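J.: One predicted model, sequence on top.
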Amino acid sequence: MDWFTINPKFIRYFTDIITWPDTGQAIWPNLASLIFRPVQAEDVDLIVEMHERSSAQTIFSRYHSPRVPTRQEIAQICQLNGENGRAIVAAIGGKNPAVVGLAYYIASAPDTAELALLVEDRYQGQGVGKQLLHQLTATAVAQGIHVFEAFVLPTNKPMLHLLHQTGQVMQNKLVYGAREMRIQLKAVSPWAFADEWLLSKEPDRAMTFRASEATRNLSTPR
C-alpha cells in the first residue's frame, strides 16, 4: 500500500492544497510553502539543522534532556521503511529547503509502535504537529499498527492534547517524571485536519463541494 491513499474527491476539493497522489505530498493551506511528505535519506542534514534551530525548551520537551540525537541516529530515522516504522516530515521546498517538523513511529510489537514528534519553534501552534500526527496515524493503521506508545513530560500540554485527540487513551501513568501513554488508534483520513481547516476558513466552498459530492454519490450506480 502506498504511503497516502488519497480519495479522488480530495484532489478535486483541495486542488490548492494537495498535489498528485504519486508524490505523497500535501501543501499546507496557511503556510503555502510547506509540504508534508515521507522522509527521504537525503533529509539527514535538514533534520540536523532543524534540531540546531530549535530552542532548548523544545529540545527538552521532546527528548527529556538537553541531548539531541546524533547524525547517525537521525540517519536511522531516515531509513524507516515500513517494516520497522514510518517517518514523515513537514518541509519547505525551493532554493532554501528546510525540514521544520518530523513525526515517526518505530514498531515495538506486531500491532504497537512508539511515537515521536518534533516541530521547530517558529512553526508551533499552527497545526503542523496535528497534521503530521494525522498522516502518521492514518499510515500506521493501514500498516496494522493499532496502538501508539508515547512518553511525554507533564509540562508538554500541546503534545498531551494531540494524543488525546488521536484515539482512546488506554494507559496514562506517571513514570520517572514523564507520562507513559498508550493510545488505541482510530481510523482517520490523512487529510482530515486539512478538511476541518478549509471548512472553518471557507465554509461556502466546503459546503458547495460536499453538496455536489452527495448528489454525485446518489447518482452513481451501485
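T.: Happy to help now that I have it.
J.: hey, let's count contacts and neighbours off CA atoms from now on
T.: OK.
J.: Contact partners for R182?
T.: 147-150, 169-172 (C-alpha atoms under 8 Å, 6 or more residues apart in numbering).
J.: and here's the other structure:
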Amino acid sequence: YVVTEYGIARLEGKTIRERALELISIAHPKFRNELLNWAKAHKYVPEEILPFPEVEYPEELKRYVTLKDGTQVILRPIKPSDATMKQHLFYALSKESIIKRYLGPLKSLPWDRIWPYVIIDYKNEMVIVAVVIEEGLETMIGIGSYSKIPNTDSAELALVVRDDWQGRGVGTEMLKYLIELAIANGFKTLKAWVLVENAVMMHLFKKCGYKMKYRLENGVYEVVLDLSQPVKE
C-alpha cells in the first residue's frame, strides 16, 4: 500500500501499468497529468489514456454491503487503474448479458472505449464498481454508472453484473447507491434503455423505490426514474 492525503494505492498483484495509474491517481491533482505524460513517454501506460481531471478520488464513497447470503461486497467509485478489471469483467460476461447491457452484440471492448469510463469527474459522471476480495485481490463482479445528459438535470443509467453473481442482490445494491449519489449531485431523473426481454432489469427498476415511467419502442423500453417522487415498496 502507498498512502497519501489524496488516497490509497493498492499495488500488490498489479501490472506495471496498473501500478503507475494507481500512483498517479493519488498524487496531488495539479501534478497528475505531468506524471501521466511522463509515464506515457516511458511506455508505462498507453498513449490513448485521457488526461486526469483535477479532482480527488472520493475515497469516502467506498461502501461495504452484505448480501442476503452473507457475502460482503465492496461498492466504490471506479479508478483509472481499474481499466484492466473492467475489461476482464466484460470478457467474463455471457453473450446474453452483453446484449442486454449494450443493446446488441459486442465482441470486444477495446481500450479506447474503456478509458473514458475510468477517468471521470465523480459528479456529472459516476461509475460504481462492485468488487469482492479473492485470494487477497479485488475482483470486479459488477459495474454501474450514470452520465449527465447535456443541458438537463437528468443522467443516463446503466449497470451489469457478472453472470455467476446475478440474482444475489448485487444489482439492487448498485442501483440503490447510484440513485443515492445521483440525488446528492442534484439530478432529478435517471434514464435507462432496456431490451424488452430483459425482465430482470425492469423488475429491478420497478422496485427501486422511485416513481418509474416507461415506454416501448422498437423492442426497447425507455425508462425514466423520477428521483423527486419516492414510492413505498
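T.: Happy to help now that I have it. Just so it is clear, the model here is predicted, and its values are computed rather than measured.
J.: Need the TM-score from the superposition.
T.: Once superposed, chain against chain, the TM-score is 0.69 (TM-score structural alignment, normalised by the length of structure 1); 168 aligned residues with a C-alpha RMSD of 2.2 Å.
J.: Same list, the contacts of R182 of structure 1, but as CSV with secondary structure please.
T.: Formatted as CSV, the contacts of R182 of structure 1 follow (DSSP: H, G, I helix; E, B strand; the rest coil):
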residue, secondary structure
V147, strand
F148, strand
E149, strand
A150, strand
V169, strand
M170, strand
Q171, strand
N172, strand
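J.: Is there a quick ChimeraX command that grabs whichever of those residues are buried?
T.: In ChimeraX syntax, the buried subset of the contacts of R182 of structure 1 is picked out as below (16 or more other C-alpha atoms under 10 Å):
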select :147,148,149,150,169
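J.: ok, the contacts of R182 of structure 1 in structure 2, which still hold?
T.: Compared against structure 2 with both residues aligned by TM-score structural alignment, their matches' C-alpha atoms under 8 Å, the contacts of R182 of structure 1 retain 147-150, 169-170, 172.
J.: Which two among those residues are spaced furthest apart?
T.: V147 and N172 (13.2 Å; C-alpha to C-alpha).
J.: For structure 1, which segments count as helices?
T.: 8-13, 44-53, 56-63, 71-77, 128-142, 157-166, 192-201, 203-219 (DSSP state H).
J.: Provide the aligned range in structure 2 for the longest one.
T.: Pointing back at helix 203-219 of structure 1 there. The counterpart of helix 203-219 of structure 1 in structure 2, using TM-score structural alignment, is absent.
J.: Look up the closest residue to the residue nearest the centre of structure 1, ignoring the ones flanking it.
T.: Among the residues of structure 1, the one closest to the centroid is L132, at 1.4 Å (C-alpha atoms, centre = their mean). Closest residue to L132 of structure 1 apart from its sequence neighbours, by C-alpha to C-alpha, 6 or more residues apart in numbering: A103 at 6.2 Å.
J.: Now which residue in structure 2 aligns to that neighbour?
T.: So, by TM-score structural alignment, A103 of structure 1 is matched to G144.
J.: same thing with H146 of structure 1?
T.: In structure 2, H146 of structure 1 lands on K188 (TM-score structural alignment).
J.: residue contacts, the residue nearest to its match when sequence neighbours are not counted?
T.: Take K188 of structure 2 and drop its neighbours on the chain: the residue closest to it by C-alpha to C-alpha, 6+ apart is L227, 5.2 Å away. By C-alpha under 8 Å, 6+ apart, the contact list for L227 of structure 2 reads 179, 183, 187-190, 210-211.
J.: In this model I59 seems to touch S65 of structure 1, though I could be wrong.
T.: Yes: between S65 of structure 1 and I59 there is a contact at 7.3 Å, judged by C-alpha atoms under 8 Å.
J.: and these two? which has more neighbours close in?
T.: Each of S65 of structure 1 and I59 has its neighbours counted (other C-alpha atoms under 10 Å); I59 has more, 21 against 11.
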